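Trainee: Model the following, please.
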Amino acid sequence: MTDLDAIPDDPSALRAALLAMRAELAAERALRRGLEDRNERLQHFIRQLQRMQFGRRSEALDPDQLNLALEDLEQAVAEADAEAEKADPPRREARARERRQNRGTLPGHLPRIEVVIEPPTTICPCCSGAMHIIGEDRSERLDVIPMRWQVIVTRRPKYGCRACGSAVVQAPAPPRLIEGGLPTERLVAHVLVAKYADHAPLYRQAQMLARQGIALDRSTLASWVGTAAAELKPLWRLLRDDLLGSAKLFVDETPAPVLDPGRGRTKTSWFWAIARDDRPWGGADPPAVVFTYAPGRGHAHAATLLKDFRGILQTDAYAAYKAVAGAAGDEAAAGSADGGVLLAHCWAHCRRRFYEVAQKRPAPIAHEALRRIAALYEIEAEIRGRPACERRAVRQARTKPLLDAMRPWLEQCRAQLSKKSPLGEAIGYPLNQWEGLTLFLDDGRIEIDSNVIERSMRPIALNRKNALFAGHDLGAENWAVLASLIETCKWHAVNPEAWLADVLARLVSGWPNRRLAELTPWAWKAEQDALHRAAA
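Mentor: Presented below is the predicted three-dimensional model:
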C-alpha cells in the first residue's frame, strides 16, 4: 500500500513521481507480455511434440525423424532465449549460473590447453605494493580443431595485497557465445558447418562425438545452433538488404519440406533465393547469395521478398516474378522515382525442354533447336569475363542474327505441330518468353541463363535429402540464415568454419552494428589477406 505521508506536496515533484510510476508499470506490463508470449510459444512446441510422439500412428515418427524435428524446435527455443538474454543482462547471468551447475564434466583423456588471463596491473591500488595470487576462477570449455579434440582451460588468477589485505584484483571473464556452457565459438562453427555445409544432421554429429568418448546430447547441439543463428541474423539481414539494393539479381525458389505434425505429414514450404554474381562481366559488387524461408510459393511471398528491388531480375518464367515486374512497372508508370523491374529469362530452362524431348524419341526439330542454342552458348563462352560494353557489342554483331533467324523458324515449326504435344510445348516456351530471353542482347551485364542461382541451391537439396525435412518453421528460418552465410563464404573461397569462428567471437565481444559490413565474407577475406601479407 502507498504510504500517504511519502506523497510529495509539490506539484512538480508529484508529477515526476507519477511519471516514474507509469514508466515502471509500463515496463512490468511489457515484461509480462513477453513472458506470456514465450509461454504460449513453448506450449505450442510441447503440443507438437506430444502429437509427434503419442499421436495416432499416422502422426508418429521414426526415432531418427523425431530427432530431426526436435533439433529444429530446440533451436527455435534457444534463439528466443538468446534474444531475451541479450535484452536482460541479469537473466543472462542467471542462465550462465544454471549452465555452470548443470553442464557436467569433460572427459579426462582430452588434452588441456591453459589460457591465463592476467589483470591489467598487479600493483595494489591502496599502497602501491606488489600483489600475490590468493586464488583463481577456473573454467573448462570444449573446443575442436580439425580431427583433434581438446579442452581449453581458462585460468583467471586473483591477486591480493600482503600489506593491507583489503584489495583483490582479477581479470574479467571474456564474453562467450554460450555463457556458462561448454563450447568455444570454434566448436559451434564446426557444428554449423558440419550440418549446413557437410549435411550431417545433429543426431549424427552426436553419434560421432560419442565415438570419441564425448557425451553430448543432440538437444545440446541444437541449442548451440539456435543461439548462433540468433547472433548471426543481423549479418544475414545486412546481406539481404545489400543484395536488394543491387542493379541486377538472380532469383529462384526451391521446396523446403517442413514437418506438420497435426496432419501427420510434412507441408511443402519454400526457400526463396536471391543472388548477385557480376564476375562474368567484371562488376565491382561482391557475389553473394541469400535464402529466405516462406511457408508457400504464392505471388505474395515473391512480392514481399522483392518489394524494395528495382532493376534487372533474371529468373525462369514463373508467374510470381511477372507479377512483381508488373507491380513495379505500374509504380514506375505512376511516377515512382525507383524505376521498374525488368525480367531476363533463362535459356537453360528453354534448352532443357528440347533436351527432354530429344532424349525420349527421334526428334529432328528438337535436335536442331539444341544445335542453335549451343551456338549461342559458344559465343557466351568466348566473351565471359569481358567488360559489359564488349559483351553487348559481340552479342549485337554475332548473337542477334542467330536469334533473328531462330524466331521465324520456331514459329514455322509450331505451325506444323499440336501446341499440346511435348515438342509443341517446348517450342511455345521460348516464343512466349521471347522478350525476356533476348533482353541479354542489349545489356552486357545480363547472363544467358540463371544457372548461377541453380547451382547455389544444390546444397539446400543435399541437406534436404539427408535431413528429410525441417522440424519447424523457425528451424527452417535458421537453416536459411546459416545456409546463406556459408554459401556466400564458398563463393569467396573463404573457409566457412574459420569465418564463423572468428565472426561469432567478435559478435559476442560487442562488435558494433555500424561495423557489421566489416564482417561480410569478402571484407573478412580482404582483412585476412592483408594480415598475411603484413606477416610475410
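
Trainee: Going by C-alpha atoms from here, please, whenever you check contacts or count neighbours.
Mentor: Will do.

Trainee: can you map out the strands along the stretch 201-350 of the chain?
Mentor: In the stretch 201-350 of the chain, strands defined by DSSP state E, counting those that start in this stretch lie at 248-260, 265-276, 288-294, 311-314, 341-344, listed in chain order.

Trainee: Find the residue at the geometric middle of this protein.
Mentor: Val481 (1.6 Å; C-alpha atoms, centre = their mean).

Trainee: what's the host helix or strand of that residue packed up against?
Mentor: Using DSSP states H and E, Val481 sits within helix 473-491. Secondary-structure packing of helix 473-491 (3 or more C-alpha pairs under 8 Å, 6 or more residues apart in numbering; DSSP states H and E): helix 63-87, helix 185-196, helix 218-244, strand 248-260, strand 288-294, helix 496-508, helix 521-535.

Trainee: Please provide the structure for the following sequence as well, for comparison with the first:
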Amino acid sequence: MTQEFTDIDSEELDGLIQRVQEAKEHDLALSPEDCQILLKALKTLAALQERLSDNDITLHKLRKLVGMVRSSETMDTLLGQKGKGSQKRPRPRATKPNTQVKPKITQHKLDDLSKGDRCPECQQGKLYKYEPATLLRITGQSPFVPEQHIMERLRCNACGQYFTAKLPDEVVEDGKPGQKYGYSARSLMALHKFFAGAPYYRQESIQALMGVKLTASSVFDQTELVASSLQPIYTLLLQKAANAVHYYLDDTSNRILDQTPIEKPVRNSDKTRERSGVYSSGLVATLSDGHNIVLYQTNIGHAGEFIDEILSQRNLPLQPLLMSDALSSNRPSLGFEVEHCLCNSHGRRQFAEVLNQFPDEVEQVLNWYGEIWRYDDEARELELNTTQRLAWHKKLSLPMMKKIHSWGKSELTNGSVEENSGLGKAINYFNKHYEGLTAFCRLEGAQLDNNRAEQALKLVARNRKNAMFHKTTKGAHVADVVMAMIATAAEAGVNVLDYFNAVQRRQSEVMANPEQFLPWNYQSDI
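Mentor: Here you go, the predicted model:
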C-alpha cells in the first residue's frame, strides 16, 4: 500500500466522532462530507500500520506524519521549548476548566408515525429517519421548590412487616432521611447570601412572593450548616496559606452589632489599649504550585494582624512577597520577614485625585503610569516567566518610574509645586515609598498592584452594602468561611454549587481527609 498520511485536524476528528454517535443514537445516515472524512481516517490508519510494520520510522517523524507536531525543523520545535519551560516557576493557570452545565436532553417521539410508514401528505413515499429538530429552552422557577414525596407502603397481615417504596437516587443523595432542606437548597441559600448579596430577610420576602414559606432564621440556620461542612477545608486552607510564596493583603471596615470593645496589644509595643473598630481583612495567597487561596477574617483587627496569624504557622525559610498599600496596619509586626511590595494603583491614585487642580502635570504622570501598565499587560500576553518578566520591567518600566521620581523631585526643588499642595503630597507619597513601589522591578514574582486583594474584598463590600452588618461574631465567622470557599473554589474553576453539595453529602470523608476535597483536588461526582 502506498497511501500517504492525511493530516486530520483534532477538532475535525472530534466533531466527526460526535456526529457518528448522534447518527447511531437516532438511526441517521452520515452526510457525504462525513463519509469522506471517515474514509480518510481509515486510509490513514491503514497506512500507519504499514509504516510501523517496516520498522523504519522514528517517533518524531511518526508524530509529524500524523499531524501531532508542525512540519518545521526549527530548534524550538525540535526541542519542544524545553529551554523556556524548564525556567518557568509555577504560576496561576491562565485558563480555567469549563464548568458550564450541560443541558438536560429530552427525546420526543412521533406518536402516530414511525419509520417505513407511508407519507400521510402524498400517500406515495415512505418515511425514513432524518436529522431531528432541536430546541434549547431555558426555564425559570423559584430557587426553592417544596416537594412532598409520598412513598407507597405495604404491610403483611401475618407478621406485620412493612414494605416501603424506595425514593429516587437524586432525592436520597440530596439529604439525609428526615432532612427538610436538601443540600442543594442549603448551598443556594449560602450562594445567594454571600455571593449575590441577598440578605436573609430578602430571601424570605422573595420566596413569599413565589408562594414558598421560608423564614430568615431558617436561611441562616441552613447557611450555618453549610459553613460547618466547609470548616475542615477552610482550616486546612489557613494552614496551607502559611507557606505561600506571595500574598495580596487589604482590609475594609465592617460592623458586628453584638461586638463590644476589647483590650488588645498595641502593635510593636508591650502596652494594650481598648479597641472597637471592626474590619474585614482579605488575603489572596499564591502557593508554590500556582494555586490561589482566598481567605477572610472579620473582627476587631486590621489586615496586618491577620497576616501575623497566618505567618505564625509558617515553616518555610523563604521570605514571601507581600503586596499591600503603604499603611503600617497592613504590615506584619511580630518579627516575620517578608519582601514588602507596595501597590502602584494607590501611588497612581494620589495623582489622579488632583487631576482637576493640576491637569497638565498629572496628565503627564498618568501617561507614564499608563505605559507601565501596558508593559505589564504585554508581559502577561507573552507568558514570560518570573525571570523574564523581571528583566522586562527593569528594561522598560523602571525608566518610567525613575522619570516620575526625578520629575517629582525637580518640581519640589525648584518651587514649581508647593509641598503642602495636593500635587506636592502625591509627589511626596511616591518619593517616600519609591522602593516599595518599584519592587516589581527588583524582585522576581513581585506584582505591580494590589488589585487582586481589592477584587476579593468586593464580596465583603457587596454584603455590607445590602445587609449593612453582622449581628454576632458567629454570623461574621460563617460569612468568612463561606465567602472564602466560594472565592477559592471559583479560583480553581470548579462548579461551586456542585462542590458545596458534594462536601455536604460526603461530610464524614471531608472530616477524615480534607486534603482530598480542596477545590483543585475535588473531582465532580454529580
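
Trainee: Could you get me the TM-score between them?
Mentor: Aligned and superposed, the two chains score 0.62 in TM-score terms (TM-score structural alignment, normalised by the length of structure 2); 361 aligned residues with a C-alpha RMSD of 3.3 Å.

Trainee: what helices or strands is the helix ranked longest in structure 2 leaning on?
Mentor: Secondary structure of structure 2 per DSSP state H: the longest helix is helix 386-413. Contact here means 3+ C-alpha pairs under 8 Å, 6+ apart; on that basis helix 386-413 of structure 2 packs against helix 359-381, helix 422-432.

Trainee: Now with 7 Å, please.
Mentor: helix 359-381 (3 or more C-alpha pairs under 7 Å, 6 or more residues apart in numbering; DSSP states H and E).

Trainee: quick one: the helix it packs on to helix 386-413, angle?
Mentor: Using axes from the mean of the first three to the mean of the last three C-alpha atoms, to 10 degrees, the direction of helix 359-381 of structure 2 lies 170 degrees away from that of helix 386-413.

Trainee: Contacts for helix 359-381 of structure 2, please.
Mentor: Phe351, Ala352, Leu355, Arg389, Ser397, Met400, Ile404 (C-alpha atoms under 7 Å, 6 or more residues apart in numbering).

Trainee: Quickly find the element holding Glu263 of structure 2.
Mentor: Per DSSP H and E: strand 262-265 holds Glu263 of structure 2.

Trainee: Can you list the neighbours in contact with that strand?
Mentor: Contacts of strand 262-265 of structure 2 (C-alpha under 7 Å, 6+ apart): Lys271, Thr272, Arg273, Glu274, Arg275, Ser276.

Trainee: Mind doing that once more with 10 Å?
Mentor: Identification of contacts with strand 262-265 of structure 2 by C-alpha atoms under 10 Å, 6 or more residues apart in numbering yields Lys271, Thr272, Arg273, Glu274, Arg275, Ser276, Gly277, Ile300, Gly301.

Trainee: Quickly name whichever of the residues you listed is closest to Gly160 of structure 2.
Mentor: Ile300 (62.2 Å; C-alpha to C-alpha).

Trainee: Just tell me what that closest one corresponds to in structure 1.
Mentor: Using TM-score structural alignment, the partner of Ile300 of structure 2 in structure 1 is Pro295.

Trainee: just so I have it, where are all the helices in the stretch 51-200 of structure 2?
Mentor: 59-65, 75-79, 82-85, 169-172, 183-194, 200-209 (DSSP state H, counting those that start in this stretch).

Trainee: Can I get those helices in TSV including mean neighbour count and distance to Ala326 of structure 2?
Mentor: Listed next are those as TSV, based on neighbours: other C-alpha atoms under 10 Å; distance: least, C-alpha to C-alpha, whole Å:
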stretch	mean neighbour count	distance to Ala326 of structure 2
helix 59-65	13	54
helix 75-79	11	44
helix 82-85	11	35
helix 169-172	10	52
helix 183-194	23	29
helix 200-209	16	36
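
Trainee: measure Gln141 of structure 2 to Gln222 of structure 2 for me?
Mentor: According to C-alpha to C-alpha, to the nearest Å, Gln141 of structure 2 and Gln222 of structure 2 sit 21 Å apart.

Trainee: which one of the two has more residues nearby?
Mentor: With neighbours defined as other C-alpha atoms under 10 Å, Gln141 of structure 2 and Gln222 compare such that Gln222 has more, 20 against 7.

Trainee: I'd say Pro496 of structure 1 and Lys490 touch.
Mentor: Yes: with contact defined as C-alpha atoms under 10 Å, Pro496 of structure 1 reaches Lys490; the gap is 7.1 Å.

Trainee: With distance to Ser139 of structure 1 as extra columns, can I get the helices and strands packed on helix 473-491 of structure 1 in JSON lines?
Mentor: Output for those, formatted as JSON lines (distance: least, C-alpha to C-alpha, whole Å):
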{"stretch": "helix 63-87", "distance to Ser139 of structure 1": "21"}
{"stretch": "helix 185-196", "distance to Ser139 of structure 1": "15"}
{"stretch": "helix 218-244", "distance to Ser139 of structure 1": "18"}
{"stretch": "strand 248-260", "distance to Ser139 of structure 1": "39"}
{"stretch": "strand 288-294", "distance to Ser139 of structure 1": "38"}
{"stretch": "helix 496-508", "distance to Ser139 of structure 1": "18"}
{"stretch": "helix 521-535", "distance to Ser139 of structure 1": "30"}
